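1. got a predicted structure plus its sequence, pasted below:
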Amino acid sequence: MRNHTRTRILAAVAAAGVLLHAVPASAFSDITNDKQAAIVQSLQDKGLIQGISADKFAPNAKLTNAQAVQLIVDAIGLDSAKKKTNAPSWFLAVPQDAWYTGALKTALERGIVIDGQWNANGNPTREQFAKLLYLGLLQKGNYAKVSKYKAIADAKQIAPKNRVAIEYLLLTKIASLDGKKNFRPTDAITRMEAAEMIYYAERMVNKSYASSDKATVIYKVENVDPSFNKVTLTRTNLPGTGYGLKIRKIEFVSDTEAIITYAPTDPPSGGSGTAYPAHAVAYVPIVYDITVKAE
């Protein structure tokens, strides 16, 4: 079944995808997991997160409500809504000069509903953070709708109003279950757990770059249905007409990893022949993490 899926994709369309850059050892001494170090490094490079000191990230510390809202607004790239919604009554008591007030105001304007009273220093649970992130993602595009639920061992602990949000994040690989298939919805979300979700969410909605010495390429991943992501690869800063982009090969190196190799193309000599467009689109199964590289 897996081989049929791969063959269909290879035959159907060229592709590009998400690049998880290799990074040096973590700048934070309290992160020893290589994958987590890469995630934190990527988010830090983009100015989305910072440590609690020069060499400490405190991955197991609880995230605060203020940090959660600021992180989601910044990572997804939300801006003030043209059609503003009425702020809840508790917003009047929020200090207008607080570092998080701008992000909180934007979130509320964009329809990110915050249940209950606001406590900037309170700690959101995993399901509460998932709901806020889900609502933020809905502001950026028409993503896949949840058509069926996954088997979650502790599903009965999830508040009904948060179930779709959690299912959506699981569907799009933004969130994951633990080894016992638990989501742990009522646990306070840690800084590392939030960073992991934000990393995959930001990767889904924002453009990424895969440059070579010959071309600069941007690529964007959009979830379009329960099984596939739409991946758009575009060559920018073209030196003239006729320059384009071509996908050379797609290698499925494991059941969850694929490598996309591209090459920039020059105008055909003599003005004849095939001129490839400066972009390519593919529909890639959501189970694959994709690395994009130049030929």
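-> Perfect, I can see it now. Numbering: from 1, shown residues only.

2. from here on, just use CA atoms for contacts and neighbour counts.
-> Will do.

3. can you pull the buried residues of whatever helix or strand residue 230 lives in?
-> Assessed by DSSP states H and E, residue 230 sits inside strand 228-236. Going by neighbour count (16 or more other Cα atoms under 10 Å), the buried part of strand 228-236 is 228-235.

4. please apply the same query to stretch 68-81.
-> 68-76, 78-79.

5. now tabulate those in JSON lines and tack on distance to residue 223.
-> Formatted as JSON lines, these follow (distance: Cα to Cα, whole Å):
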{"residue": "68", "distance to residue 223": "23"}
{"residue": "69", "distance to residue 223": "23"}
{"residue": "70", "distance to residue 223": "24"}
{"residue": "71", "distance to residue 223": "21"}
{"residue": "72", "distance to residue 223": "18"}
{"residue": "73", "distance to residue 223": "19"}
{"residue": "74", "distance to residue 223": "20"}
{"residue": "75", "distance to residue 223": "17"}
{"residue": "76", "distance to residue 223": "15"}
{"residue": "78", "distance to residue 223": "18"}
{"residue": "79", "distance to residue 223": "21"}
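
6. next up, a structure to set beside the first:
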Amino acid sequence: MESVKIGKRDATYRMNGSSERERVEVNIMKKMTNIVLLASLLVFSLGSSAFAFSDLKGSPDEAAIQSLQEKGIVEGMDGDRFAPNTSMTAAQGVQLIVKALDLNLGKIRFIRAPKASDSFTKAKDDVWYSESFIIAAMNSLPIGRDIDPQQTLTREQFAEWLHAAVEKTGPYPVVNMFVNIADQAEVTPGSMNAIQVLLLTKIAKLDDASKFNPKKPITRAEAAVMAYNAMEFVAKHSKAEEPATAPSEEEGVKVIVEKQSDELNKVTLSRGLQPNPGYGITIDRVDYVSDSEAVAYYTLRKPDPDKMYPAVMTEAKASVTVKAGYKVTAKPSK
């Protein structure tokens, strides 16, 4: 058999040819990868823009509902339709409230896993709303045991549930006022406080005729906007901000002196408006430190963590009688 000799030049050519093919293949792979990446980005971009609800264009509620959608709190009814004017069902309302207020089971421990049907006779287990119903029950939302998840929600029902959910994340300061409602005679007495609080906190509002329309079915848009407003309220007045509103021992208090008689004055120590009646002040003693000066020693009281307090702005103050003619200052007790 005849042997074939390969010279150095031939070997070099073959090696160079092999390297060239490899470079071409690498370049082709890079181009294919770039094409795939560009296609993926294009699909993502188109998908994001198409996900906006088409039936909210130009609506004053569009921004709020869009924000809820981006947070995964609301979804469309079908395709890209939100159906803003459709009445909301109890199942939809419970899920909206639970998600918007971020209610959860916290550190609750169970002997066995809870079911929605344990608390609600008409609720089904292992369906899309089941978990939200369990969370609502564990957080004591005022939902009747016989609620039908598919029934239409009224505006006052939704208001009562939403108010209870907001309270679960509080307490929050609320001005002690009463909002006049043109159709207040139609409001169920047990729902009036919830409606008043939601109106005072701007979570809900009356219509142009100053009516709340309590028995009217709440629409998906109305419920979504109220839930969004509740989220904004909680974020603005969260518990994390509470210490800033409560004076510390070192901040001192205001001293108010009123003449009681020619011999005595009424001295009031005030720490101003507080988020709830749990914040107080106690005058421990009054020391007459000179012929013209007296010191009122006080202790500031904080809310008892084991008690519930109404979320009403309350002035924390205490009074004591002091001899006339003395200049009174206030100091915290040691």
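-> Looks like it came in fine. Only a predicted model underlies this, so the values are computations on that prediction, with no experimental measurement involved.

7. give me the helices and strands touching the strand holding residue 230 of structure 1, please.
-> Helices and strands touching strand 228-236 of structure 1, by 3 or more Cα pairs under 8 Å, 6 or more residues apart in numbering; DSSP states H and E, are strand 216-223, strand 244-252, strand 279-285.

8. any idea how far the shortest one is from the chain center?
-> Counting by Cα atoms, centre = their mean, to the nearest Å, strand 279-285 of structure 1 is centred 17 Å from the centre of its parent chain.

9. where does that strand end up in structure 2?
-> Aligned by TM-score structural alignment, strand 279-285 of structure 1 falls on no residue of structure 2.

10. one more: the second one?
-> Strand 244-252 of structure 1 corresponds to no residues in structure 2, going by TM-score structural alignment.

11. in contact with the residue mapped onto residue 164 of structure 2 from structure 1, which residues?
-> Mapped onto structure 1 by TM-score structural alignment, residue 164 of structure 2 lines up with residue 135. Residues in contact with residue 135 of structure 1 (Cα atoms under 8 Å, 6 or more residues apart in numbering) are 111-113, 165.

12. mind giving me the PyMOL select for these, buried ones only?
-> Typed into PyMOL, the line below selects the buried ones among the contacts of residue 135 of structure 1, using 16+ other Cα under 10 Å:
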select buried, resi 111+112+165
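
13. among the contacts of residue 135 of structure 1, which lie within strands?
-> Among the contacts of residue 135 of structure 1, no member falls in strands (DSSP state E).

14. ok, residue 246 of structure 1 touching residue 260?
-> No: counting by Cα atoms under 8 Å, residue 246 of structure 1 sits too far from residue 260 to count as a contact (10.7 Å).

15. how many residues are close by residue 137 of structure 1?
-> Neighbourhood size, residue 137 of structure 1 [other Cα atoms under 10 Å]: 23.

16. how near is it to residue 130 of structure 1?
-> The gap separating residue 137 of structure 1 from residue 130 of structure 1 is 10 Å, by Cα to Cα, to the nearest Å.

17. for residue 145 of structure 1, same thing?
-> From residue 145 of structure 1 to residue 130 of structure 1 the distance is 16 Å (Cα to Cα).

18. residues contacting residue 109 of structure 2?
-> By Cα under 8 Å, 6+ apart, residue 109 of structure 2 has no neighbours at all.

19. and it, how far from residue 137 of structure 2?
-> Distance from residue 109 of structure 2 to residue 137 of structure 2, by Cα to Cα: 14 Å.

20. of the buried residues of stretch 68-81 of structure 1, which belong to helices?
-> Judged by DSSP state H, helices contain the following of the buried residues of stretch 68-81 of structure 1: 68-76.

21. need the max-distance pair from those residues.
-> Greatest spatial distance among those (Cα to Cα): 68 and 76, at 12.1 Å.

22. and for the equivalent of residue 191 of structure 1 over in structure 2, the neighbour number?
-> Matched to structure 2 by TM-score structural alignment, residue 191 of structure 1 sits across from residue 220. Neighbourhood size, residue 220 of structure 2 [other Cα under 10 Å]: 22.

23. any idea how far residue 220 of structure 2 lies from residue 323 of structure 2?
-> According to Cα to Cα, residue 220 of structure 2 stands 65 Å off from residue 323 of structure 2.

24. so which helix or strand takes in residue 122 of structure 2?
-> In this assignment (DSSP H and E), residue 122 of structure 2 forms part of neither any helix nor any strand.

25. tally up the residues packed near it, please.
-> For residue 122 of structure 2, the neighbour count with other Cα under 10 Å is 15.

26. tell me who's in contact with it.
-> 145-149.

27. farthest-separated two in these?
-> Largest separation among these by Cα to Cα: 145 and 149, giving 10.7 Å.

28. neighbour-wise, which of the two wins?
-> Per other Cα under 10 Å, whichever of residue 145 of structure 2 and residue 149 has more neighbours is residue 149, with 20 against 14.

29. map that one across to structure 1 for me.
-> By TM-score structural alignment, residue 149 of structure 2 lines up with residue 120.

30. just residue 99 of structure 2 next, same as before
-> Checking TM-score structural alignment: residue 99 of structure 2 goes with residue 74.

31. my read: that match touches residue 48, true?
-> Yes: the pair residue 74 of structure 1 and residue 48 passes the contact test of Cα under 8 Å, sitting 6.6 Å apart.

32. please identify every residue contacting each of the two.
-> With Cα under 8 Å, 6+ apart, residue 74 of structure 1 and residue 48 have no common neighbours.

33. distance check, residue 187 of structure 2 against residue 216 of structure 2.
-> 11 Å.

34. those two: which is more packed in?
-> Using other Cα under 10 Å, the more surrounded residue of residue 187 of structure 2 and residue 216 is residue 187, with 17 against 14.

35. now the more buried one, nearest residue through space, not along the chain?
-> Leaving aside its sequence neighbours, residue 187 of structure 2 sits nearest to residue 214 (Cα to Cα, 6 or more residues apart in numbering; 5.8 Å).

36. repeat that for residue 43 of structure 1.
-> Excluding the flanking residues, the one nearest residue 43 of structure 1 by Cα to Cα, 6+ apart is residue 49, at 5.9 Å.

37. what residue in structure 2 is paired with the one you found?
-> So, by TM-score structural alignment, residue 49 of structure 1 is matched to residue 74.

38. give me the neighbour count for that match.
-> 20.

39. now it, what's its secondary structure?
-> coil (DSSP: H, G, I helix; E, B strand; the rest coil).
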